[in-house]
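Colleague: A predicted structure for the sequence below; I have some questions about it.
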Amino acid sequence: METPVQKVRFGTRGSLLARTQTRWVADRLQQLHPQIEVELVVIETTGDKQRDRPFTQVGTKGMFVKEIEEALLQGAIDVGIHSAKDLPSELPDGLSIICIPPREAANDVLIAREACSLEVLPKDSVIGTSSARRRAQLAYIRPDLRFVELRGNLDTRLRKLKEGQCDALILAYAGLHRLGAEWEGLITQILPKEVCLPAPGQGALAVEARADRADLMALFATLHCTDSACTLEAERSFQAALGGGCTVPMGASAYLDGDWVVLDAVVISPDGRQRLFDTHAGLRSRAREVGTTLARRMLEHGAKALIEEHP
């Protein structure tokens, strides 16, 4: 008979947000299984080591997960806790996503030095963001805006905002909400998805483990949210079918409507001048097919040209 799990070692990045998210998962696991001992193991990833370099120079594929996945394969940790949007479309052999906890809202938010909305930001305002997806979508709405590369932890970005290095930041709502009311109170506007469609997986957490750890799969099944997993599957399958390695900014966000899953997606040129938006729906039991179908249709209707034009 298999020995019950007595301790779970959680691999996490060292940022305040990553540790907060990992602690959130660990606390909920202990609420359901008080006998389980938990340990947080901080792992520095490539993305953390090279904070001063733009994402395009570092190479974004797996930059925040690679070292955690290596620790999983080596048996140094039992599970890795990731922001789902950081996970590449394909996982390394031997690893599996064993749990998707309940998801937060996926929207992006504006944090401005003076309380205002995107619509009333002064002309030529400077927006700090490291995301090509956010830059392109905001440029489509407000071509007068200027953008500066802004990486680092949340407190570092907020300090740069206060110092006047930019007029506003664009961040994910989910992270600020998980950090608590003090951080969430900094938000000056929650951006509608019609303005800035989120990245695939934004707002969701993913628990990754070795595929041969059936004991952990059974343990974390009590935390798994099937609704969140369904929307995430549609978004990730879209990303994979579109071509996860392309540098063209893209967003994808799914929601549930009864027995249906509805997926919205956008592919946009880096300068924001060319934008292709589409939506597709299907039975939630076929969420993966919803994503792949929409990606193929968008590739046929112009997304392929955008990707080939901006490799």
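Modeller: Received it, and whenever you're ready, just let me know what you need. Because the structure is predicted, anything quoted here is derived from the model rather than measured. Numbering: from 1, shown residues only.
Colleague: From here on, just use CA atoms for contacts and neighbour counts.
Modeller: Fine.
Colleague: Please name every helix or strand in contact with whatever helix or strand Val109 lives in.
Modeller: Per DSSP states H and E: Val109 is located in strand 108-112. Judged by 3 or more CA pairs under 8 Å, 6 or more residues apart in numbering; DSSP states H and E, strand 108-112 is in contact with strand 168-172, strand 189-190.
Colleague: immediately after the first one, which helix or strand?
Modeller: Downstream of strand 168-172, the next assigned helix or strand under DSSP H and E is helix 173-179.
Colleague: Now for Asp215, how many residues are close by?
Modeller: 12 (other CA atoms under 10 Å).
Colleague: ditto for the one 5 residues further on
Modeller: As a burial measure, the neighbour count of Phe220 was computed by other CA under 10 Å and equals 17.
Colleague: ok, structure two:
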Amino acid sequence: MRIGHALSPDDVVITNGCTEAFTLALSAVARPGDTIAVESPTYFGFLHTLEVLGLKVLELPTDPVEGIHIEAFARLLDAAPVAACLLSSSFSNPLGVSMPDARKRELLALLARHDVPLIEDDVYGDIHFARERPTPFIALDGGANTLYCSSFSKSLAPGYRVGWIAPGKYAQQVVDRKLAFSLCSPVLPQVALADFLASGAYDAHMRRLRRLLEENLRHLTRAIEASFPAETRVSRPAGGFALWVELPRGFDSRALFDAALELGICFAPGDVFSASRRFRNCLRLSAGWSWSERIEEGVRRLGTLARRQHI
């Protein structure tokens, strides 16, 4: 209701995290060999699931502010069929994109014309730094052609694995697959989270978490700017807790990854966010941990490694 789209309990299927939610959605609307459109770069978990399900990937050029290039997507839809579009609607992983509402409506209209369902991943929507939460796609089209997926994994606790899907007109297909794949989700974690939500503590928790993560991202950005090669570019997300770092062309984040691991430093190299292994000169850093001198030192050492490789 807060985001402009009321649901009844019967509209929602509880899942084992958001990963099961979008896996159920994909299996409900597509068959092996079908093509799924995704933003590029996109979350590597999407790519792994698509691969396991035998689905093809159509990578859409994506702007860090405006989101996917809708005009390019329209031309692609005219040329070849697409079974579904899988997108993160708020602060996408890794780029941090949150499409403006006008662009979201353009995309929904395009998908409706071609009868292509939208699978929406909104796990980061509550982690917004501005006053207002971004509007999800489901609230803009009334759920007419959207399968909405989310979870508490990013906002409360990843270990509980409590997610959900609002599949709309695909409800029966999703329920059939939920029963076949996992029957039901564990009840005790749901009871624990339900008690927490009923206590009214969720809003206060989210206010603290947003302040913490926004400050973490500021610390991380400053550390990158002070330590990495001068030509390095860094995303400026308005929510979430990931930064997309673009190093000079020709840079090899895989080689940097191998060298960093030897020092006990880990990050996600850019090519894992692309089915075609693009973005080799990019990487993703997470600000999900409380900022500390140890993390700052790790970023400085990573920057030193990057400067050496750049030379």
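Modeller: Received, thanks. Owing to the predicted nature of the structure, the values given are computational and were not obtained by experimental measurement.
Colleague: Overlay them and tell me the TM-score.
Modeller: Here the superposed chains carry a TM-score of 0.28, computed using TM-score structural alignment, normalised by the length of structure 1; 132 aligned residues with a CA RMSD of 5.8 Å.
Colleague: List just the one of the helices and strands packed on strand 108-112 of structure 1 that sits closest to Ala218 of structure 1.
Modeller: The closest of these to Ala218 of structure 1 is strand 168-172. By CA to CA, the value is 30.9 Å.
Colleague: so that closest one versus strand 108-112, what angle?
Modeller: 150 degrees (axes from the mean of the first three to the mean of the last three CA atoms, to 10 degrees).
Colleague: In strand 168-172 of structure 1, which residues are buried?
Modeller: Residues of strand 168-172 of structure 1 classed as buried by neighbour count (16 or more other CA atoms under 10 Å): 168-172.
Colleague: and which of those residues is nearest Arg297 of structure 1?
Modeller: Arg297 of structure 1 has its nearest neighbour among those in Ala172, at 28.1 Å by CA to CA.
Colleague: Count the residues that sit near the residue lying closest to that closest one once chain neighbours are set aside.
Modeller: Of all residues not flanking Ala172 of structure 1 in the chain, Asp108 sits nearest, at 4.4 Å (CA to CA, 6 or more residues apart in numbering). Applying other CA under 10 Å, we find 23 residues neighbouring Asp108 of structure 1.
Colleague: Distance check, Asp108 of structure 1 against Glu70 of structure 1.
Modeller: 30 Å (CA to CA, to the nearest Å).
Colleague: on that earlier part again, using a markdown table, please lay out the buried residues of strand 168-172 of structure 1 together with distance to Gln30 of structure 1.
Modeller: A markdown table is the format used below for these (distance: CA to CA, whole Å):
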| residue | distance to Gln30 of structure 1 |
| --- | --- |
| Ala168 | 39 |
| Leu169 | 35 |
| Ile170 | 34 |
| Leu171 | 30 |
| Ala172 | 27 |
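Colleague: before we move on, what SS does Pro189 of structure 2 have?
Modeller: Here Pro189 of structure 2 is recorded as helix under DSSP: H, G, I helix; E, B strand; the rest coil.
Colleague: wait, it sits on Val162?
Modeller: Yes. Between Pro189 of structure 2 and Val162 there is a contact under CA atoms under 8 Å: 7.2 Å.
Colleague: ok, these two, which is more surrounded?
Modeller: Between Pro189 of structure 2 and Val162, counted using other CA under 10 Å, the more crowded position is Val162 (24 against 14).
Colleague: residue ranges of the helices in structure 2, please?
Modeller: Ranges of helices within structure 2 are 17-29, 44-52, 70-79, 101-113, 137-141, 171-181, 187-198, 201-227, 253-262, 293-310, based on DSSP state H.
Colleague: right, and those helices - which one's nearest Asp121 of structure 2?
Modeller: For the helices of structure 2, the distance to Asp121 of structure 2 is smallest for helix 17-29, at 7.4 Å, taking CA to CA.
Colleague: residues of the closest one that come out buried?
Modeller: 17-29.
Colleague: Could you export these to a markdown table, including columns for distance to Leu261 of structure 2?
Modeller: Formatted as a markdown table, these follow (distance: CA to CA, whole Å):
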| residue | distance to Leu261 of structure 2 |
| --- | --- |
| Gly17 | 28 |
| Cys18 | 29 |
| Thr19 | 27 |
| Glu20 | 30 |
| Ala21 | 32 |
| Phe22 | 31 |
| Thr23 | 31 |
| Leu24 | 35 |
| Ala25 | 36 |
| Leu26 | 34 |
| Ser27 | 36 |
| Ala28 | 39 |
| Val29 | 39 |
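Colleague: out of those, what pair is the most spread apart?
Modeller: Once CA to CA is applied, the buried residues of helix 17-29 of structure 2 give Gly17 and Val29 as the farthest pair, at 19.4 Å.
Colleague: residue contacts, Gln21 of structure 1?
Modeller: Applying CA atoms under 8 Å, 6 or more residues apart in numbering, we find Gln21 of structure 1 in contact with 81, 178.
Colleague: Work out for me the element it sits within.
Modeller: Short version: Gln21 of structure 1 belongs to helix 16-32, going by DSSP H and E.
Colleague: Quick one: name whatever helix or strand follows that helix.
Modeller: In N-to-C order, the element after helix 16-32 of structure 1 by DSSP H and E is strand 37-42.
Colleague: so after that following strand, what's the next helix or strand?
Modeller: Tracing the chain past strand 37-42 of structure 1, the next element assigned as helix or strand by DSSP H and E is helix 46-49.
Colleague: coming back round to it: ok, which of the helices and strands packed on strand 108-112 of structure 1 comes nearest Val266 of structure 1?
Modeller: Nearest of these (CA to CA): strand 168-172, 17.6 Å.
Colleague: Now do that closest one: which elements does it pack against?
Modeller: Using 3+ CA pairs under 8 Å, 6+ apart, strand 168-172 of structure 1 sits against strand 108-112, strand 126-128, helix 154-162.
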